[in-house]
Structure formats: C-alpha cells, structure tokens
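In: sharing a sequence plus its predicted fold:
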Amino acid sequence: MDDRLKTRFNDLFLDAKLARQNMLNEGKAKVSIVEEEQSKTARQLLQVEKQAIREKDLNNKVELSYLHSIIEQLNDEVESRMIPVLEDVDNIFNKIVGIDEMMAELLDAVSVKAATISKIEPLATELPWFYTDLMKLINQPKYKRVDSKGRVVLVDSLRVGLSFFGLENLSVVITALAFKRWLPQITDPYPQIKLRIWEEALATANSCKQIASVSGVVPNHAFCLGMLQTTGKIVVTRMYFRLFEEVQREALIESENHRKHDEHKALLKTQPSGEFLISLIDKYAFKISAQLIEKMAMKRVFISNAMDEVHQDLPDADLSPMAKVLKQGNAYAKYRILKSQKLIELDQARDFVRSMKMPKGALELLKVTDVRSLNLSMDEE
C-alpha cells in the first residue's frame, strides 16, 4: 500500500468518520483557531477582538502542548511495560489471548482426509466454549431448517452440529469461532476497533481461501492463516488499553499525593492515543502472530512457515506458495475494505490491485466473493 492508503486504512481502524474526514482534508493546510473564528462572521473584527482570539489560540496551544507531553509520558511508560510482556509467548498464548491447546489438535484432526465426526467429536468436547458458540452460530435465522410441517428445527446436539455444514467447512468454523472469542472488548474511545479487527481478519481469510483455490495450496489452511495472521493485532490492542488504564491510574494517585494540581487536571483529560496504538501494532503485531501460530504447533495445518516468511519480509521470489497467498489475500482484503468505505479512488484501486500480482483466475473469483461473511453452505444430506 502507498502511504496515503495505509494512512486511510489506519484511520478507519480507529473511526470511519475520522477516516473519511481526513481523506477530504488530504493536502489541505490545517486551519488555525484564529482563522476558524474569523471565518464564522462576515463582519470586520475590531483589533481588540482579533487580539482576544490570538490570546485564546495561544492559551489553547500551551494547554494542548502540556496535555500532549503528559500523554507522551504515559505512552512511553505503557510501551516500556509492554515490551517484557511480549517476550513471554507462553503468557500471551495462555493468558492474554487464551488459546486452547486443544484447538490445534482439533484443526489437525479435521484436516485429515480420513476424518469422521465420530473421531472429531471427543476432541471437540474438550473445548469448553465450542458447543455453546457452535449452537449459537447454527441456530441463527440464516441457517434455519424446517421440518415437513414447516416448523424450525433447532440443533442442540454437538454431533449434529459438527456435521451441519459438512466436514469440509469445520476448520473455517473452528477458526472463526475461536478468533471471535479473542477480540478485545473495551477499546474506548475507539469502540469500532473490535469490528475492524474482525472485518480485516475475515476479509483476509476469505480472500486467502479463494486465491489458494487457484494457487495449488489447501484453501482451508489458507483461510486459517489469513485469520490467525491478525491475532497479534488483538494482543497489542488488548494490552495497550489495559496498560494505559493502569499507568494513568498510578499517575493520578501520584500527582494527587504530591499535590501536582496542573498535572492531575491534565491526567484526567488524557485518553488512549489511537495514533500511538497503531505505531505499536506496526512494531509488534505481526511478529506476535508468527510466534503464536508457531506455538500452536499444528502438524497437519501447514501455515507456520508461510507466516514466518511473510514476517521476515522475504522477496516475493523467495516466498512459498502459501506465503504468497497470505500477502495477496491481506492486500486484497484491505482494498475491499477501503472500497466499501469509499476510501479509495478508481485510479488508486486499479494500481493497488495490479500490484498484488494475482494468479490467473483469482480476481474473477474474488469479485464475486462476499468477504464479509463465512460463506458456509449447509450440508443437505
């Protein structure tokens, strides 16, 4: 992505309205408070009024500068506390994200050609959340089935649930349900972040699956990789908001104890910085994703090496087919998301898609793919 598109995608991660407003303002000089105040009225301001506005502008700048310095100090402390935590992959795996080790076994079992429901069911019962989440998914109105009398048939058996979409769709269902459980819950003042992470993960997974079907790699493995490559973004996001609250609370107590009134007042106004969060994601998220996928140690879902290749930023010529699929799938997902939000112009879109170097037939498939849903079809047998 070029810098403008990357900035728009990052803005969208925080807030859709912000992204659209910033796109409209691209290349425009920022308006000062003086100019803004003066533009509100057509009458000629007296000199004394102009001076009052200038003083107000100066006071605001001083206050904002002080507030900005406080936020910078908080964010520096947040990152210093985050770094050692990120080095403990076991803690991230087990505590921060809460990945069930049985999930990897279940995905491996589903990927065996000779897989059967009777072999998979005992493993599925060992995932404590899986039955409940699977029943919620299956019993959604869009998947409803009716009996001969037109009554809706509710599924309440794990065995029936496992066969509901067919064995070929199980790895997609397992990965998607697990990923949804990991999403961050509280990200104020950016409530859309949870939606944006899910949107990117699902669009990337669906895009990878379609590209894989014409690239000689297993489509369901590509789906898993496309979704799990976003896990590091979840980790950094969850840790940032938790640590920011912790550091801010400690700073408030300290400033109150030492009677630092101006500092205390400024601290009460501080909020997590979306811009700083994005910088942390850029620094750490992809590496964390690679480490977590490696930690899952799947023996039949062959995605760990591909994730590592993309993390190392190897030249395209040195990438394995699965790694190429991941790069192309993630790029295409970002294009579709930007397009859906009207954040990419026609000429940019054309150049961006061309730069992906898609395999023959991939774009035709992707154009008719809904990247925003799981695209599951019920097994009618």
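Out: On my side now, so go ahead.
In: only C-alpha atoms from now on, for both contacts and neighbour counts.
Out: Noted.
In: which SSE is the one residue sitting closest to the centre of the chain in?
Out: Nearest to the mean C-alpha position of the chain, by CA atoms, centre = their mean, lies I197 at 2.1 Å. Taking DSSP states H and E as the definition, I197 sits inside helix 193-212.
In: what's downstream of that helix, the next helix or strand?
Out: Heading C-terminal from helix 193-212 (DSSP H and E), you reach helix 219-228.
In: helices and strands around that next one, which ones?
Out: Helix 219-228 is packed against helix 170-182, helix 193-212, helix 321-340, with contacts defined by 3 or more CA pairs under 8 Å, 6 or more residues apart in numbering; DSSP states H and E.
In: and of these, who's closest to I288?
Out: helix 170-182 (14.2 Å; CA to CA).
In: wait, K334 touches E199, no?
Out: No: under the criterion of CA atoms under 8 Å, K334 makes no contact with E199, lying 9.6 Å away.
In: assumed R259 was part of a strand.
Out: No: looking at R259 with DSSP: H, G, I helix; E, B strand; the rest coil, it is coil, so not inside a strand.
In: got another one to weigh against that:
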Amino acid sequence: MSLSSFSSLEQLFIDNLIGVDPNQKRLRYLKNQQSTNEQRPMLEVERKALEARQSGENAKKIFLDFTQAHLHDEVAQELMQRLSSIEVISSSLFDLGPNFPALIDALSAKAVTLNQLDPLISNVEWMKEDVLRLVNQPRYRNKTSSGNLVKDIKTALRFLGIEALQALVPVYAFRHCIPHSTDPFAQFKVKIWEYSLATAIAAREIANAQGLNGFVAFCAAMFQTMGHMVVIRNYLRSYAQVKRTELLRARDARDNELTDALEALDADAGFLSSSIEEFAAIISADLIARWQLKRMPLAAILDQIADDTPLSSCSDLTRVVKQANTYVQVKFLVNEQRLDVEEANKALNDAGVHNEMRKMLSQLDLKKLSFE
C-alpha cells in the first residue's frame, strides 16, 4: 500500500501500528453521527434483503460485515461519550501522581542539582521505587565498596547523575502508562513503545544539534502518544460493552444467526486506526496541559502538533518533534515495505529533514537509551 492511497503519512503509520489489513474494507469514525436507536430494526430488514439476493458463504460474509458496521454505529457513540470526559481520559492511564509534574519541570532547568532532585523524586513513590530497583542491579551495586543494597535515594541519584535521570524519568513514566493488554492488537504495546522511544531520541538529537533544549524535545516526542493509549483502551472497553449488550439482546430474541455473527466478530483495526487519528493528538495535548508545567512548553508543542500547525508557523521545538516523527515513521514504514524510496524521500524533504540531518540520525541507536 503506497502513501498516495492515504490522506497522510500519519494515517499510514497508524494503520501499521495497529495492524490494519490494507485489503480490508475499513470502518471509520464519522463526525456528527446520529443516534442509532431508530436504525436497529433495519438489521432484520437488511438481512432479509441480502438473503433474497445472495446465498452461501458470500451472504454470510456480507451479513458479518453489516453486523460489524451496525455494532460500530453504537461503539462510536459510546467512545465519543468516554473521550468527552477528561476524568475518563485521565483514569485511562496510570496515575503518575500530583508531584510528577514538578519533577519533570525541574529536570528541564539548566542549573538543576541532585540535591534539588532528591526530595522531588522521593515525593513520587513509584519513581523512587523504579530508581532504587535500577541502581540495585549488579552493574551499579559493583560500584559500592560493600556491594550492599542501596536503600537511600540520595545515594542512588549519585550513581546515575542528572543526564541519566533526564532520560529515565520520562521513559519510566511512559512505560507505566502502556496498557497491560491491547488484545486483539497485541503488537500495539510493542510498537507504541518502540516508536515513542525512537522519536524521543531523534528529537533530542535534532534539538541538541540546533542549540535547543534536548530534554524538552525528548519529553514532547515521548508524551505525544499518550492519547494513542487512551483511545485504544477506551475503544476496546466501548466495543466489549456494546457487543455484550447486543449479544444479550440477540439471545433474548432467540436470534441464533445474529448471535453467531456477533460471537464471530472482534474489534476492528480500521475503526481503531481512524479513531486514533481523529482523537489521539488533542487528548495528548489536553493531558499534558493538566500538568500545568511552569518551565517546559510541552502543552504548547503538543497543541501545535494537534492543530497540525505548518512547519513555517510552528515553534522551533515543535518543528523538531515533527521532523523526528517523520523520520521515524518513514524509517519504520520503509523497513516493513509499506513505503517506497521515492515516497520516503518526498516525506522527509517536505518535513525539512535534509541530508545532513538524515546522516546524523542514521548513526543513532533509536532502540535503546544510552546515558553511561
């Protein structure tokens, strides 16, 4: 499937992230959908019309497709209701705690010290536990004279240093927010992690090369996909709830054919992909805005990404994140043979990812952090 068949590189990449079959007819989230209560009786009418014209496996496939589309009319309503509530959105992710924003804000300051970070990390219990767990691994414990377990966060921070913490804090926060299960889209968890880490590393290097704040670029690139995780969790919950309700109705009505069709269906990759494209970016911006950061312009960067502000009009750091996004998306899609070289070069050129920048990025390991 080529880029010319899609409205954007972003949509093609999200399709790849979810695992959309390019040959399958897609269901999409449609704006301004009306309530479908009055449409429910049409299911029986439509089925009879189909049975009059078709027979065998083809008719069964058409009926399955229709049932899935009908189901998603109601899923769209439920999903929209969920995503309209900031409380539901916030509760869809791991609670980083009220003290996390102050920690991430402090890390962006040029003159921050380990003594300043000590109480801030201690106030974020899950982060304190993660840091202590890390420094008690053999490679760090060998640095102590006794080799005993490190129990004091101040000692742990001395082992790591500020540069390492600037990588670890946002990465640990993001990893806690990845859903435990995204079945039937099992690869989503792996791919969203790989993509987010790669874009964060790329954005940091582009920013540093231009004399910009690499830590801010790193965080903006990493946290921009928080909305993706909110959408997939709420879509899967909405789908399960609507399907369960429809199954109960079909069984109560002793409609065996509809019951069998509903039981054969699973969540739809195309609908999920379109929902992520529609909602994810603005949800990420809204979530980060609630942190009320004092030093870091993360909310402004993510707002410009959500608004799709042109490169010529956006801030320097937003441009950096957009360039990192394009580079990593193109790299992933080319590796999976979803994008040809000519289309890849055009996408990179349009984003201002020039040859010198490509050469620099090609020398990076985008799959793991390096801070030692």
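Out: Here it is on my side, so go on. Quick caveat: nothing in here was measured; it's all calculated off a predicted structure.
In: the stretch 1-150 of structure 1: strands as residue ranges?
Out: Secondary structure of the stretch 1-150 of structure 1 (DSSP state E, counting those that start in this stretch): strands at 145-146.
In: pick the most buried one from the helices and strands packed on helix 219-228 of structure 1.
Out: Sort these by mean neighbour count, taking mean count of other CA atoms under 10 Å, and helix 193-212 sits at the top with a mean of 26.
In: which bit of structure 2 covers it?
Out: Helix 193-212 of structure 1 corresponds to residues 188-207 in structure 2, going by TM-score structural alignment.
In: with structure 1 superposed, average distance for the matching stretch?
Out: Its aligned residues in structure 1 lie a mean 0.9 Å from stretch 188-207 of structure 2 after superposition (mean CA distance after the TM-score superposition for structure 1).
In: and that stretch, how far out from the chain middle?
Out: The chain centroid and the centroid of stretch 188-207 of structure 2 are separated by 11 Å under CA atoms, centre = their mean, to the nearest Å.
In: who's in contact with it?
Out: 17-18, 171, 175, 178-179, 181-182, 213-223, 225, 317, 320-321, 323-325, 328-329, 357, 361, 364, 366-369 (CA atoms under 8 Å, 6 or more residues apart in numbering).
In: rerun that using 7 Å as the cut-off
Out: 17-18, 178, 182, 213-215, 217-219, 221-222, 225, 320-321, 324-325, 328, 361, 366-367 (CA atoms under 7 Å, 6 or more residues apart in numbering).
In: likewise stretch 121-139 of structure 1?
Out: Contacts for stretch 121-139 of structure 1 (CA under 7 Å, 6+ apart): 102, 106, 154-156, 158-159, 161, 177.
In: identify the farthest-apart pair in these.
Out: M102 and L154 (27.0 Å).
In: the more surrounded of the two?
Out: Using other CA atoms under 10 Å, the more surrounded residue of M102 of structure 1 and L154 is M102, with 16 against 13.
In: can you pull the contacts of that one?
Out: For M102 of structure 1, counting by CA under 7 Å, 6+ apart, the contacting residues are 126-127.
In: what's the spacing between the aligned residue in structure 2 for it and C177 of structure 2?
Out: With TM-score structural alignment as the criterion, the equivalent of M102 of structure 1 in structure 2 is N99. Noted for N99 of structure 2: a distance of 16 Å to C177 of structure 2, by CA to CA, to the nearest Å.
In: alignment lookup: K299 of structure 1 to structure 2.
Out: Match for K299 of structure 1 (TM-score structural alignment): K294.
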